[in-house]
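A.B. asks: this is the structure alone, sequence omitted:
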């Protein structure tokens, strides 16, 4: 039997390990309508499929770009954002997934260590498994605060200080009712995203950010509990992408993600 203190210490370590692992692949997406200026717009993940490199994200992150606007990604740590010129692959709601191709040139490709191919075939975490996502909030406000233009993260002269937010959580219990009309329990999973959660550093409760801007980040099946039940040492390299986050709900406090098998089916030319 694991004590509460031991569980808190274990999940804190899992959060830190998953953060170090996933933040390599996670990428902020910026929308620009004017040279030198941009707006925090969404989140994505660099993935490889065959010989191609893509940014995996949510469909509405791309489709809601205004006329004349363009998305950009950050292929090199500490470098400049690069415009995404390729033709994206799109799967509209209820899948709400997309993939932006990265031009196969060293100037535009991310560093090799920033690309992952750890993508599950189907959404199949064991019951109560720890799930993880790492996104880039677009506003400097807390989870349930209104989104104010004065609090929007903006870039100046190509520089945007996009700070990622790691979240270790679990899918909601099966008996919790989701009454949102855009939620399909066959295609989607609801993951707890409360107003406050324990920090991994000291286990003190801290506010979570407004989820705007985190759309498109990958949901990871950590396989933490699976390894524990099988008596195997766990490491973040066991984790796999099992979905794409695309919406937030206030009652209950969750985010919605599309299960990876429906992402694969909707983006057949990518997978």
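C.D. replies: Arrived safely, thanks for sending. Computed from a prediction, not measured in an experiment: that's the story for all the values here. Numbering: from 1, shown residues only.

A.B. asks: C-alpha only now, for contacts and for neighbours.
C.D. replies: Fine.

A.B. asks: can you confirm residue 72 is in a strand?
C.D. replies: Yes - checked against DSSP: H, G, I helix; E, B strand; the rest coil, residue 72 lies within a strand.

A.B. asks: residue 49 versus that one, what's the distance?
C.D. replies: For residue 72, the distance to residue 49 equals 20 Å [CA to CA, to the nearest Å].

A.B. asks: between the two, tell me which one has more neighbours.
C.D. replies: residue 72 (21 against 13; other CA atoms under 10 Å).

A.B. asks: ok, residue 70 to residue 140 distance?
C.D. replies: For residue 70, the distance to residue 140 equals 23 Å [CA to CA].

A.B. asks: second structure for comparison follows:
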């Protein structure tokens, strides 16, 4: 497989690429949802609001919820909660974060003990440490995937916070012209105007990303496998970062590189 600019390829090759992207997006959608959770905060005894997104990881023999520092930095004055995929119950984050660091790391982790994880039936899954990439190094033109919970798709009804995930297949953008992009971050394209739904007859438009902070960023490795002539499946995808901020001027979101997060995890969990 070779990478070429879209304007330089034939209509047949463009159609093949669109079909490949659609197939990859459909395969990743159901696969990635069990690894993520909406993070909410309590407003009153019977009301809450979405704060951001988190992901479940296995690291150093324990389960963790990982998100951004700017999502969880009010933990001393707010009560935060998370929700396992396939379970309607909401679980409060008890105690204090095991690790939390401001920009340019912008990460926070919370231990999820076994009694909480096993309290109710659910389909949530924690990303094994072997599925965390060693560094952010996707091949040129690779397809990246993210699933999170934007504020535009989160509403409080009848004492229940209803959050619907947004899932997006995208590519990394060249940051060479961005003077203020910190070395800890990468740019991922996020265009609400140009995004295409895999279900055009019933798909929802792409929401603006506020609320997606803390979402796991996956390297699908679809292009990598194509270049090597190997069959691909979602099981081959690796977490390569965590979303942290929206850059509307660049029509992109920024994500923390996985090597920065690995260092953060090692310093706070080992």
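C.D. replies: Thanks, I have the structure now. Remember, predicted model here, so these are calculated numbers, not experimental data.

A.B. asks: what's the TM-score for these two chains?
C.D. replies: Here the superposed chains carry a TM-score of 0.86, computed using TM-score structural alignment, normalised by the length of the second structure; 254 aligned residues with a CA RMSD of 2.4 Å.

A.B. asks: in the stretch 151-270 of the second structure, which spans are helices?
C.D. replies: Assigned by DSSP state H, counting those that start in this stretch, the stretch 151-270 of the second structure shows helices spanning 222-228, 258-269.

A.B. asks: so which of the ones you listed comes closest to residue 67 of the second structure?
C.D. replies: helix 258-269 (10.4 Å; CA to CA).

A.B. asks: so for the closest one, what gets flagged as buried?
C.D. replies: Buried residues in helix 258-269 of the second structure, counted by 16 or more other CA atoms under 10 Å: 258-262, 264-265.

A.B. asks: what range does the biggest strand by length in the first structure cover in the second structure?
C.D. replies: In the first structure, with assignment by DSSP state E, the single longest strand is strand 37-49. Using TM-score structural alignment, the residues of the second structure aligned to strand 37-49 of the first structure are 47-59.

A.B. asks: dump the buried residues of helix 258-269 of the second structure to TSV, plus distance to residue 192 of the second structure.
C.D. replies: Listed next are these as TSV, based on distance: CA to CA, whole Å:
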residue	distance to residue 192 of the second structure
258	25
259	29
260	28
261	28
262	31
264	32
265	32
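
A.B. asks: how many neighbours does residue 92 of the second structure have?
C.D. replies: Residue 92 of the second structure has 16 nearby residues by other CA under 10 Å.

A.B. asks: distance check, the aligned residue in the first structure for it against residue 170 of the first structure.
C.D. replies: Aligning on TM-score structural alignment places residue 92 of the second structure opposite residue 83 in the first structure. Between residue 83 of the first structure and residue 170 of the first structure the computed distance is 35 Å (CA to CA).

A.B. asks: with residue 12 of the first structure instead?
C.D. replies: From residue 12 of the first structure to residue 170 of the first structure the distance is 14 Å (CA to CA).

A.B. asks: next: residue 202 of the first structure.
C.D. replies: Going from residue 202 of the first structure to residue 170 of the first structure by CA to CA gives 20 Å.

A.B. asks: hang on, the earlier thing: could you give me the buried positions within the longest strand of the first structure?
C.D. replies: Applying a neighbour-count criterion of 16+ other CA under 10 Å, one finds 37-48 buried in strand 37-49 of the first structure.

A.B. asks: what does stretch 57-74 of the second structure give?
C.D. replies: Buried residues in stretch 57-74 of the second structure, defined by neighbour count with 16+ other CA under 10 Å: 57-59, 63-73.

A.B. asks: contacts for it next, please.
C.D. replies: 35, 51-56, 80, 100-103, 106-113, 126-129, 213-215, 242, 244, 265, 269-270 (CA atoms under 8 Å, 6 or more residues apart in numbering).

A.B. asks: quick check, nearest of the buried residues of helix 258-269 of the second structure to residue 208 of the second structure?
C.D. replies: residue 258 (23.7 Å).

A.B. asks: the closest one pairs with which position in the first structure?
C.D. replies: Residue pairing (TM-score structural alignment): residue 258 of the second structure is matched to residue 260 of the first structure.

A.B. asks: could you check how many residues crowd around the residue lying closest to its match once chain neighbours are set aside?
C.D. replies: Spatial nearest neighbour of residue 260 of the first structure, chain neighbours left out: residue 243 (4.5 Å); criterion: CA to CA, 6 or more residues apart in numbering. Burial of residue 243 of the first structure is recorded as 30 neighbouring residues (other CA under 10 Å).

A.B. asks: ditto for residue 183 of the first structure
C.D. replies: Neighbours of residue 183 of the first structure using other CA under 10 Å come to 18.

A.B. asks: buried residues, the helix or strand where residue 13 of the first structure lies. List them.
C.D. replies: Using DSSP states H and E, residue 13 of the first structure sits within helix 4-22. By neighbour count on 16+ other CA under 10 Å, the buried set for helix 4-22 of the first structure is 8-9, 11-12, 14-15, 18-19, 21-22.

A.B. asks: the second structure: matching residues for that one?
C.D. replies: The alignment of helix 4-22 of the first structure onto the second structure (TM-score structural alignment) spans residues 14-32.

A.B. asks: and that stretch against the first structure, how far off on average?
C.D. replies: Compared with the first structure after the fit, stretch 14-32 of the second structure shows a mean deviation of 0.9 Å (mean CA distance after the TM-score superposition for the first structure).

A.B. asks: what do you get for stretch 52-59 of the second structure?
C.D. replies: Mean for stretch 52-59 of the second structure is 0.9 Å (mean CA distance after the TM-score superposition for the first structure).

A.B. asks: returning to what we had before: more neighbours: which of residue 202 and residue 170 of the first structure?
C.D. replies: Taking neighbours as other CA under 10 Å, residue 202 of the first structure and residue 170 compare with residue 170 leading, 19 against 10.

A.B. asks: any idea how far the most centrally placed residue in the first structure is from residue 231 of the first structure?
C.D. replies: The residue lying closest to the centre of the first structure (CA atoms, centre = their mean) is residue 217, at 1.7 Å. Look at residue 217 of the first structure and residue 231 of the first structure: by CA to CA, they are 30 Å apart.
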